[in-house]
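Chemist: what shape does this take:
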Amino acid sequence: MSVDFPVPSLRALLVPACAVFLFAGCGESAPSNGARGQAPAAVVTTAVVAPSPWQDTISALGTVKARESVEVTAKVSETVERVHFESGDEVEAGATLVTLSGRQQQAALEVAEAAAREAEQQYRRGRELVQQQLISRSQLDTQRATRDAALARVAQMRADIGDRHIRAPFAGRLGIRQVSPGALVTPGTVVATLDDLSRVYVDFPVPEVHLARLAEGLPLAATSVAWPGVEFAGEVSSIDARVDPATRAITVRGDFPNPERRLRPGMLLQVELGHASRQALVVPEIAVVQVGRETFAWRVTGEGTVERAMVRVGERRAGAVEILEGLAAGDRIVVEGTGKLRPGMAISDAAASPATGEGNGSGDGAGG
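Modeler: Model (predicted):
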């Protein structure tokens, strides 16, 4: 006996299989397009741009000059008899530094003085004889002229002897001694240098673009590699009347007290000329990125991403820079971590702080 089983149709077989497949697939969700390939947020440090006090400064290199400076020299040709100083001595004005031999001049002075005394006696006797009408008036005039010539000769000899005493023209510090007893000196021979170091001048060039901002009495601050960590305070004492046509700069002279004699003529100083303080947008220098000719900062948008803000900078000083254009007060910028940013990248703020340009550490550098 045969039994006929019903043959299921193709439709009846496919429907349950599809249902099982769809049911199994519902247990996992397919990755969305937004999650696929999205970079993680960059961890950075940001700051808010805000106005802060800013003092314009002009920096320049200056050379120290003594208030008074001279090379002490001999006026005559003679042998050094005695040296009255040592190298580096402080001397008063008029102090004798070197005595030259002058025996011949002293003897000649004695002869001239004797001749002057004789001429004076002849003149006095002539006046008595004129009153007695024993000699003419013309003879008395001749005797007067002889007397005057003798006195002039005496004055000349005394001046000649005075030239054999080389004296300090002003008070100051002597340099290295250049002569010794017994040496023959001639006119122009340098005995030593003499500098008045109680106050010194510092001459430095300033570009003509700053000419309108220059004035006497402006404060100066100077530093020297010879005295690390020491700042010398002074003020502008004079401004040159001419601008150098070759460099387009004008020479400014600063006056610096020097009670400890630390500053010496010829030293090189870094001079900063300050002006009145003003309000400016100042940000840390590490927040400004330079790529080619482009200068920009990374500004944080409202969506938590960054964008490039092209800026124009002004003066730079001690890790801070003045922003002239491109940013406004209240903008939040990236200070540290600029080297890993790209436009539109999401960020995570590690530590927000006011953008004052002070007290910020170094970041990842200026990257593009």
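
Chemist: going forward, measure contacts and count neighbours with C-alpha atoms only.
Modeler: Fine.

Chemist: pick out the residue nearest the middle of this protein.
Modeler: Centroid-nearest residue in the chain: residue 271, 1.9 Å away (criterion: Cα atoms, centre = their mean).

Chemist: mind checking how far the closest residue to that one other than its chain neighbours is from residue 320?
Modeler: Excluding its sequence neighbours, the residue lying closest to residue 271 (Cα to Cα, 6 or more residues apart in numbering) is residue 222, at 4.4 Å. Distance, residue 222 to residue 320, using Cα to Cα, to the nearest Å: 20 Å.

Chemist: another for comparison:
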Amino acid sequence: MKKLIIVALLLVGVGAVAFTLYNNKTEMNEAATLAMKSSEYISVTVEKVEEKTVNRNFQSNGIFEPSQELKLMSETSGAIVKIQKRKGDYVKRGDLIVQIDDRLIRSEYTIAKLNRDQAEKDLKRFENLAATDAITKKQLEENEKAFKIADAQLGALKKRLDDTQVTAPISGFINEDYYELGTLVSPGMALVDIINKNPLKLSVNVTESEISKVKKGDEIAVRVNAMSNQDFTGKVHFISDKADASFKYEVELIMNSKNQDQIKPGMFGTAQFMFSQEEQVLKINRKSISGSLKDPGVYLIKDGLATYQPVKINPLDDGTVEVLDGLKSGDEVIASGLINVKEGTKVKVQ
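Modeler: Alright, predicted model coming up:
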């Protein structure tokens, strides 16, 4: 009997839940239908496409870089026995930085040089004998081979001996060193970082519409963010032929100001491309663009309906875009409410 009562109660509960869900669904459908009936259109605002003056001058930020920068590695093994240059020192190409213990290699080199000199004497003697047919051709060839082997061994040891003298491959300042007297080094171990900031470079990125205005050799005003009260200049040295992933092109300036010694690699700079060019162009607000800058479009209103219109644009620095194709002066585009607008949507201008 108890079981029947429990089953009956469960059935009643399930029925009540089902009835409540059905009523909720019915109410939601009725609300949605009512909303659709009451929202026959979407309220929007419009913006008129107008001709406005645009200044073609532009700026681009970048970081100052040295003309050369390298990490000098050891090419041999041994303990450092002499230090000639330290962090902060200026070195010319070929200057000795550190001396690595070369006693063992120098001994091997001396032996190899004696063997090579003896092989050279033997070869000359055998060449004289060969001229009188006193020896066979094979004997001469064996002595030529012995001399070549001895000469190659001497050359290899000469290279190893030279590697014990770590010299600067470029001129510049030692920005960091990684050794002390007695440090045991091995091939591939970093010894110093050398930077050459003469000349100093500033690399910036510009858009495809800007790159066409820049030419090699142009003198460009440069502002150093850390030295706002000083004026600098740089000359365009390099312009990349291919855009990067952000569709921008690299422009490299070589700094040529007398007071540029104060500028340090790693500082931020701004290249000011001043061309004094003013043009009349069609402009609209960036917010009126639907889609991405790569595939842009706008919505016009025709007979109360939103109509999608693809356009070609050029982004400007003031939050607007230049319309290159797809619109004409006087056209009105939807400026707000775009989140709910699609092709054929009924709209009403507020």
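
Chemist: still on that earlier bit, the residue nearest to residue 271 of the first structure touches residue 269, doesn't it?
Modeler: Yes. Applying Cα atoms under 8 Å, one finds residue 222 of the first structure in contact with residue 269, separated by 6.0 Å.

Chemist: circling back: what number of residues lie near the residue nearest to residue 271 of the first structure?
Modeler: The number of residues packed near residue 222 of the first structure is 22, by other Cα atoms under 10 Å.

Chemist: what about it, helix or strand, and which?
Modeler: Using DSSP states H and E, residue 222 of the first structure sits in strand 219-224.

Chemist: just checking, next helix/strand downstream of that strand?
Modeler: Using DSSP H and E, the next helix or strand after strand 219-224 of the first structure towards the C-terminus is strand 227-244.

Chemist: how much does the next helix or strand after that following strand stray from the second structure?
Modeler: Next along the chain after strand 227-244 of the first structure, taking DSSP H and E as the criterion, comes strand 249-257. Mean deviation of strand 249-257 of the first structure relative to the second structure after superposition (mean Cα distance after the TM-score superposition for the first structure): 1.0 Å.

Chemist: who are the packing partners of strand 249-257 of the first structure?
Modeler: Applying 3 or more Cα pairs under 8 Å, 6 or more residues apart in numbering; DSSP states H and E, one finds that strand 249-257 of the first structure contacts strand 190-207, strand 227-244.

Chemist: need the contact partners of the last one.
Modeler: What that stands for is strand 227-244 of the first structure. For strand 227-244 of the first structure, contacts defined as Cα atoms under 8 Å, 6 or more residues apart in numbering pick out 208, 215-224, 249-257.

Chemist: hey, where'd the helices end up in the second structure?
Modeler: Per DSSP state H, the second structure carries helices over the ranges 2-38, 103-131, 137-163, 208-211.

Chemist: reformat those helices as CSV; add distance to residue 80 of the second structure.
Modeler: Converted to CSV, those look like this (distance: least, Cα to Cα, whole Å):
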stretch, distance to residue 80 of the second structure
helix 2-38, 84
helix 103-131, 12
helix 137-163, 12
helix 208-211, 51
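
Chemist: any chance of the ones you listed in a markdown table with mean neighbour count and distance to residue 85 of the second structure as columns?
Modeler: Below are the helices of the second structure laid out as a markdown table (neighbours: other Cα atoms under 10 Å; distance: least, Cα to Cα, whole Å):
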| stretch | mean neighbour count | distance to residue 85 of the second structure |
| --- | --- | --- |
| helix 2-38 | 11 | 81 |
| helix 103-131 | 16 | 22 |
| helix 137-163 | 16 | 17 |
| helix 208-211 | 14 | 44 |
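
Chemist: for residue 79 of the second structure, which of those helices is the nearest?
Modeler: helix 103-131 (10.9 Å; Cα to Cα).

Chemist: quick check: the closest one compared with the first structure, mean distance?
Modeler: Helix 103-131 of the second structure sits 1.3 Å off on average (mean Cα distance after the TM-score superposition for the first structure).
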